[in-house]
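Asks: heads up, no residue letters with this:
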């Protein structure tokens, strides 16, 4: 078994070779908590959640750390707009983010690291950069001197900011030695949160928090760093410059992984542009399994559009697996051929996932297996059920509960309800709705028609299973 992953640093697929064999230290850039998480966050963090699940399945001991940026210009600005204390605002949105990740089934993070809790490490790292001649002081704080680090640009292949670098948080000061120099420590401004430190009163720059966090958790070098592709430059370039300059060791990270962006109407979804749909809104209109399917049916490095059509397709694909599961007869005795077919399908799925976590190819294997089983003379048995269970433990996007639901019957009932509503027989339409609700079927009327799904029966009662159209946009 060799897991291979695309490495942004080398620009090729390479075997995952941790510094300690069998032990993966993994860090993923987390959110800046000044607002609710949007579905672009959901795509990135679902795909890294899956990566952690898969590596653990393949026998690796994984420590997955994710930072929480809870002190930042954006948080301070939003707190000022709403008249809140920045730290209280950040704490509220951090809790909302973690709840949303749990609702989406993203459960693999081991360490949540808040920037507030690493101020001493941040100060120490800036001091190390000062001592080594990589940092200088201006009237508004301490800056990294890019001219002292020739390796800047090796991850992205560039050194200058472009117009599309919307999350760059470029620090402007006409006195900077180099245009791309970035703030390590920002001097205190009236009304802003600050810490009294040997660097002077102030607060961290954005880039420095991640390397201070990872140095404390993992040391100056570790195995895998992830984030969305829009963080490659300048954020991840800045991380490399900071840590390798401070420690004198390279590489900071052996493997850099980046997910493609989620786009709406052809443009990147982001909170700062206002072009986003919150994850909570998406979960209210749809369900976590369909969202997970939509994200994991795409390769993690691919960008994707999110729309009602995409989610309807995801819902339909899910239902094909779930309908097959309801046909499985676990009481029969499998033939040797049936056992072999299920085992071969699982092995083929793992083989696809070993090759740069190719989730679309793995799912294609699953659907191929289901097609063959549907053509077989005998009903699928325990081997098929075991395969479906294994797949769902990894992907967490199918409802395998034994429910007696006939899709055609439900669709017919909804069509009848639609006719009653057109005839203004709302009492009759409500009777159909109530009868479906009594069977655990949730319906929602949307501009694109009526959607339905099965109400989830998890103890938390916080998730719904099925489909609803979501037109993500402004």
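Replies: Cool, got the structure. All figures in this text were calculated on a predicted structure; none of them were measured in a lab. Residues are numbered from 1 along each chain as shown.

Asks: CA atoms for contacts and neighbours, from now on please.
Replies: Fine.

Asks: gap between the two ends of stretch 245-262?
Replies: The straight-line separation of the ends of stretch 245-262 (Cα to Cα, to the nearest Å) is 33 Å.

Asks: Return the set of buried residues in that stretch.
Replies: 245-247, 252-262 (16 or more other Cα atoms under 10 Å).

Asks: Identify those among those that sit within helices.
Replies: Taking DSSP state H as the definition of helices, the buried residues of stretch 245-262 contribute 245, 246, 247.

Asks: Could you find the closest non-adjacent residue to residue 333?
Replies: Excluding its sequence neighbours, the residue lying closest to residue 333 (Cα to Cα, 6 or more residues apart in numbering) is residue 381, at 6.9 Å.

Asks: if I pick the one you found, what's in contact with it?
Replies: For residue 381, the contacting residues are 328, 329, 330, 331, 332, 333, 334, 338, by Cα atoms under 8 Å, 6 or more residues apart in numbering.

Asks: again, only using 10 Å
Replies: In this structure, residue 381 makes contact with 325, 327-335, 338-339, 342, 373, judged by Cα atoms under 10 Å, 6 or more residues apart in numbering.

Asks: out of the buried residues of stretch 245-262, what pair is the most spread apart?
Replies: With Cα to Cα as the measure, no two of these lie farther apart than 247 and 262, at 35.3 Å.

Asks: How many residues are close by residue 80?
Replies: The local packing count at residue 80 equals 14, with neighbours defined by other Cα atoms under 10 Å.

Asks: next one: the one 5 residues further on
Replies: Residue 85 is surrounded by 15 other residues when neighbours are defined as other Cα under 10 Å.

Asks: With residue 392 instead?
Replies: Around residue 392 sit 14 other residues, with neighbours defined as other Cα under 10 Å.

Asks: so it, which of the three states?
Replies: With DSSP: H, G, I helix; E, B strand; the rest coil as the basis, residue 392 sits in helix.

Asks: so it touches residue 363, yeah?
Replies: No. At 11.3 Å, residue 392 and residue 363 do not qualify as touching, with contact defined as Cα atoms under 10 Å.

Asks: As a markdown table, the ones in helices among the buried residues of stretch 245-262 with distance to residue 131 would be great.
Replies: Converted to a markdown table, those look like this (distance: Cα to Cα, whole Å):
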| residue | distance to residue 131 |
| --- | --- |
| 245 | 11 |
| 246 | 9 |
| 247 | 11 |
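
Asks: Check it against this one:
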């Protein structure tokens, strides 16, 4: 089965065929670094980290780039509130963002491109738009003229802002030619960062940095662009207009992938709503593996609710995998039936991922395998170990390290506890549970038997 991806541009699942055989150029919109990144960012970037890992697993040579918006209205406003230089504020929160990504094990990005470092390319792209008749100048800067680009709206299917869109950043000016025209280059204002350029003293608009960066890195066309669904309009629509108008080539991107939003307490996360959760604050309450599993157990295009119940369910479910891993004996000679079961599971698992990266479907296949393997009564061996290692290369959500817990001792204690419970000696049975808990080992009685795990997991 070939890899098929739901393409926002075509509104259907398309076979994935990159422009160059075996090579993928991938870009995802990065953060505006004016504050700590929130768990909505964590969902988006963890899911696109998975996508990059999967493309590599399928044999593609992937170059994954993200921009860092370090020149922006939000940064200027926040720096004024805190009485610090905009560049200093942006550097501080960029460093915090990279720390958060490392803490989440989002390791797939090859290039972090700061807007600050691409001013020449931004200016050159605006100049090209001016030259081709797609831009005009007002007293506060240069604007893109939407009337010159009839294809505006082909990505989103609309041309006006709606409630779920990300902050529009379409600057208002009474002399704009069209209501949706957006700023390409903003003229200098007192106290704001600026560059002296042929466009005049000023700084970039928000939308232009992405296309200037991707053109510098990948050229005027490339394979895959990702981001959260709230960026489709107007931000990604503006990217399409800018680059295709400047280059005369279409499409800018072959495959547009958009992730669902994260909701907290039933609403899209926002400071104004009071449900904002920074990544680093959440990671003080849970571990990165549990958070990764929570995100990756959902389809990337689905919205999801994040709360204590979601996190607890994710922790318990991923521990089922870790408990299974403890049963594996790499030296065990597996039966043909057991090896065949692994082979079928592997095929079905990757078939699900080839269908628009269906991670919940793939995980369901794997949990079916665990149940069937456990019912067989046979100890899992090296084939099971290899399968689990391949899965964890993608998910990075399971602790498979040997924590030097004597499994035979624990199983003997659990067998003794079962006997005590059958003899209705509940106080002695509870004492075994308590002694294990003191050693950092938690046990749980289920219809399928007693599960246990260490606090490290």
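Replies: Alright, I've got the coordinates. Because the structure is predicted, anything quoted here is derived from the model rather than measured.

Asks: that older thread, what does the residue nearest to residue 333 of the first structure correspond to in the second structure?
Replies: In the second structure, the residue equivalent to residue 381 of the first structure is residue 381, according to TM-score structural alignment.

Asks: Could you tell me how far that match is located from residue 388 of the second structure?
Replies: In this structure, residue 381 of the second structure and residue 388 of the second structure are 11 Å apart, going by Cα to Cα.

Asks: joint contacts of these two?
Replies: Overlap between the neighbourhoods of residue 381 of the second structure and residue 388 consists of residue 325, taking contacts as Cα under 10 Å, 6+ apart.

Asks: the strands in the stretch 101-250 of the first structure, which residues?
Replies: Chain-ordered strands for the stretch 101-250 of the first structure, with DSSP state E, counting those that start in this stretch as the definition, fall at 111-114, 135-138, 141-144, 183-187, 202-204, 222-228.

Asks: Turn the ones you listed into a markdown table, columns for mean neighbour count.
Replies: What follows is the strands of the stretch 101-250 of the first structure, written out as a markdown table (neighbours: other Cα atoms under 10 Å):
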| stretch | mean neighbour count |
| --- | --- |
| strand 111-114 | 16 |
| strand 135-138 | 18 |
| strand 141-144 | 25 |
| strand 183-187 | 25 |
| strand 202-204 | 23 |
| strand 222-228 | 22 |
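
Asks: Quick one: closest of those to residue 453 of the first structure.
Replies: Shortest separation from residue 453 of the first structure across the strands of the stretch 101-250 of the first structure is recorded for strand 222-228, at 31.1 Å, computed as Cα to Cα.

Asks: Tell me the counterpart residues of that closest one in the second structure, please.
Replies: Here strand 222-228 of the first structure aligns to the second structure at residues 222-228, judged by TM-score structural alignment.

Asks: hmm, back to that, any idea which of the strands of the stretch 101-250 of the first structure gets closest to residue 272 of the first structure?
Replies: Closest approach to residue 272 of the first structure among these (Cα to Cα): strand 222-228, 15.7 Å.

Asks: The closest one - contacts with which helices or strands?
Replies: Secondary structure elements in contact with strand 222-228 of the first structure, counted by 3 or more Cα pairs under 10 Å, 6 or more residues apart in numbering; DSSP states H and E, are strand 23-28, helix 39-57, strand 61-68, helix 206-218, strand 253-259.

Asks: how about CSV for the ones you listed, with distance to residue 133 of the first structure added?
Replies: Written out in CSV, the entries for those read as follows (distance: least, Cα to Cα, whole Å):
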stretch, distance to residue 133 of the first structure
strand 23-28, 28
helix 39-57, 36
strand 61-68, 28
helix 206-218, 16
strand 253-259, 23
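
Asks: To residue 149 of the first structure, which of these lies closest?
Replies: Nearest of these to residue 149 of the first structure, taken as Cα to Cα: helix 206-218 at 15.6 Å.

Asks: The closest one against the second structure, how far on average?
Replies: Following superposition, helix 206-218 of the first structure is found to deviate from the second structure by 0.1 Å on average (mean Cα distance after the TM-score superposition for the first structure).

Asks: Could you figure out how far that helix is turned away from strand 183-187?
Replies: The directions of helix 206-218 of the first structure and strand 183-187 differ by 110 degrees, with axes from the mean of the first three to the mean of the last three Cα atoms, to 10 degrees as the criterion.

Asks: Helix 206-218 of the first structure: which residues count as buried?
Replies: 206, 207, 208, 209, 210, 211, 212, 213, 214, 215, 217, 218.

Asks: circling back to that earlier point, mean deviation, the match of strand 222-228 of the first structure versus the first structure?
Replies: Superposing on the first structure and averaging over aligned pairs (mean Cα distance after the TM-score superposition for the first structure), stretch 222-228 of the second structure comes out at 0.3 Å.

Asks: Just the strands from the stretch 351-474 of the first structure, written as ranges.
Replies: According to DSSP E, counting those that start in this stretch, the strands that the stretch 351-474 of the first structure contains are 441-446, 449-455, 464-466.

Asks: thinking again about what came up before, show me the one of the strands of the stretch 101-250 of the first structure that comes nearest residue 415 of the first structure.
Replies: Shortest separation from residue 415 of the first structure across the strands of the stretch 101-250 of the first structure is recorded for strand 222-228, at 42.1 Å, computed as Cα to Cα.

Asks: Residue 362 of the second structure and residue 352 touch, don't they?
Replies: Yes. Under the criterion of Cα under 10 Å, residue 362 of the second structure lies in contact with residue 352, with a separation of 5.2 Å.

Asks: Figure out which of the strands of the stretch 351-474 of the first structure is closest to residue 140 of the first structure.
Replies: Residue 140 of the first structure sits nearest to strand 464-466 of all the strands of the stretch 351-474 of the first structure, at 49.8 Å, using Cα to Cα.

Asks: Return the list of helices and strands in contact with the closest one.
Replies: Looks like strand 464-466 of the first structure contacts helix 279-285, helix 288-296, helix 308-327, strand 441-446, strand 449-455 (3+ Cα pairs under 10 Å, 6+ apart).

Asks: so which of the ones you listed is the most packed in?
Replies: Comparing these by mean neighbour count (mean count of other Cα atoms under 10 Å), helix 288-296 ranks first with a mean of 25.

Asks: compared with the second structure, how much does it deviate?
Replies: For helix 288-296 of the first structure, the mean distance from the matching residues in the second structure following superposition reads 0.3 Å, by mean Cα distance after the TM-score superposition for the first structure.
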